[in-house]
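J.: just to be clear, the model below is a prediction. Sequence and coordinates:
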Amino acid sequence: MRVRHQRAAQALGVTVESDGEFWGWAGRTLGAPARTAADAPVWLRLVAEREEKASGKLWTGAVDAQRAFGDLDGHRPALVGLYDETEDGTAYRAELSVRVGAPVLSTTPVLGQDLGLPATWWAELAETLHRLAMSAPTDRIAIRPQCMARAIPQFVGIPAPEVTSWAPAHGDLH
């Protein structure tokens, strides 16, 4: 993955910074801060998948979101480059995005403590997510009903509510 990540950086004309790499679930993704030739801060994320599975929402999510929303008035890092490569039955996709200047709120997918963020921060997040939900028809499913029926009782200790309607929502805020 490191070799492929570096190859993608060269193909996209960026230099990966030495201050950290970030691995995703099961080593399937590798991301790192980088800089363009004009010294603009960017983020380079590489994902690997078996060639026959390199499609669908997990593969095209960043491109689909860029087409649908752009940078959401500065609330979403714009996708500025893409590089695909396939070798020995494995497909690699590198996504180059504008780097977010805000600090990391949690180093894990679970927010484990109160961050003391102002009410305006949460209101702005809620408004942005509402805009997404109202303007983005989708057939994607982040959480299946079967998972909710199993997980809500297990982790919350109450029966899962009956779902009477569905709306688009962001399934991955980190």
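T.: Cool, the structure landed.
J.: make it CA atoms for all contacts and neighbour counts henceforth
T.: Will do.
J.: Three-state assignment for Ala8, please.
T.: Assigned by DSSP: H, G, I helix; E, B strand; the rest coil, the conformation of Ala8 is helix.
J.: tell me how far it lies from Arg131.
T.: 33 Å (C-alpha to C-alpha, to the nearest Å).
J.: more neighbours: which of these two?
T.: Higher neighbour count among Ala8 and Arg131: Ala8, with 24 against 15, using other C-alpha atoms under 10 Å.
J.: alongside the first one, take a look at this:
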Amino acid sequence: MSVTAFYESLSAQLAGLLTGERDWLANTANASALLFLEMSDINWAGFYFLNSDELRLGPFQGKPACTRIAVGAGVCGTAVKTGQSQLVEDVHAFPGHIACDAVSASEIVVPLYNGERCIGVLDIDSPLIARFTEQDLAGIEAFARVLLEHTDLPTA
């Protein structure tokens, strides 16, 4: 299966899973479980939500994680500060990387928006350097859009 077909299938699975449910907690929990189940070579998939000037841990799959991340700190905080997705081939080379799991080597972070306001991020880690490509980033951004279309996310 091509990378594009994989992410189309993953987004379709998510849409089916979320049909009839709009609760942000339930939907982000199921989204992280689906990512963790279906994606190869990842060791963490989950969400952080913005609360004042920091990100706070939300639903996830993987090892225990950092519970609070300042806006602008690490890959997740950078995604919020810049408003741009982050594709990091080697987290050890990323200035200010926060090592919640020392095994993580590469990362994708996609900011989540409720209207024009960033409310959090979708974060996926891999123990492999350069695990993620631009195709993966496009697929995860599409996955996030499906989640946002089916979910009533918090406003703050």
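T.: Right, received. Where do you want to start? Please read these numbers as outputs of a predicted model, since none were measured by experiment.
J.: and the TM-score between them?
T.: With the length set by TM-score structural alignment, normalised by the length of structure 2, the two chains reach a TM-score of 0.32; 74 aligned residues with a C-alpha RMSD of 4.3 Å.
J.: just the strands in structure 1 please.
T.: Listed in chain order, the strands of structure 1 (DSSP state E) span 14-16, 22-23, 29-36, 41-50, 79-87, 90-98.
J.: which outside residues touch the shortest one?
T.: Around strand 22-23 of structure 1, the neighbours that count as contacts under C-alpha atoms under 8 Å, 6 or more residues apart in numbering are 29-32.
J.: kindly report the same for stretch 85-100 of structure 1.
T.: Counting by C-alpha under 8 Å, 6+ apart, 4-5, 8, 12, 33, 41-52, 54, 59, 62, 77-84 sit against stretch 85-100 of structure 1.
J.: restricted to buried residues, select the residues you listed in PyMOL.
T.: Selection of buried members from the contacts of stretch 85-100 of structure 1 for PyMOL, criterion 16 or more other C-alpha atoms under 10 Å:
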select buried, resi 4+5+8+12+33+41+42+43+44+45+46+47+48+49+54+59+62+77+78+79+82
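J.: skipping adjacent residues, who's closest to Leu17 of structure 2 in space?
T.: Nearest in space to Leu17 of structure 2, with sequence neighbours left out and distances taken as C-alpha to C-alpha, 6 or more residues apart in numbering, is Asn30 at 7.8 Å.
J.: and the one you found, how far is that from Leu55 of structure 2?
T.: Looking at Asn30 of structure 2 against Leu55 of structure 2, where the rule is C-alpha to C-alpha, the gap reads 20 Å.
J.: compare these two (neighbour count), which wins?
T.: More crowded of Asn30 of structure 2 and Leu55, by other C-alpha under 10 Å: Leu55, with 25 against 19.
J.: tell me which helix or strand Ile119 of structure 2 sits in.
T.: strand 117-126 (DSSP states H and E).
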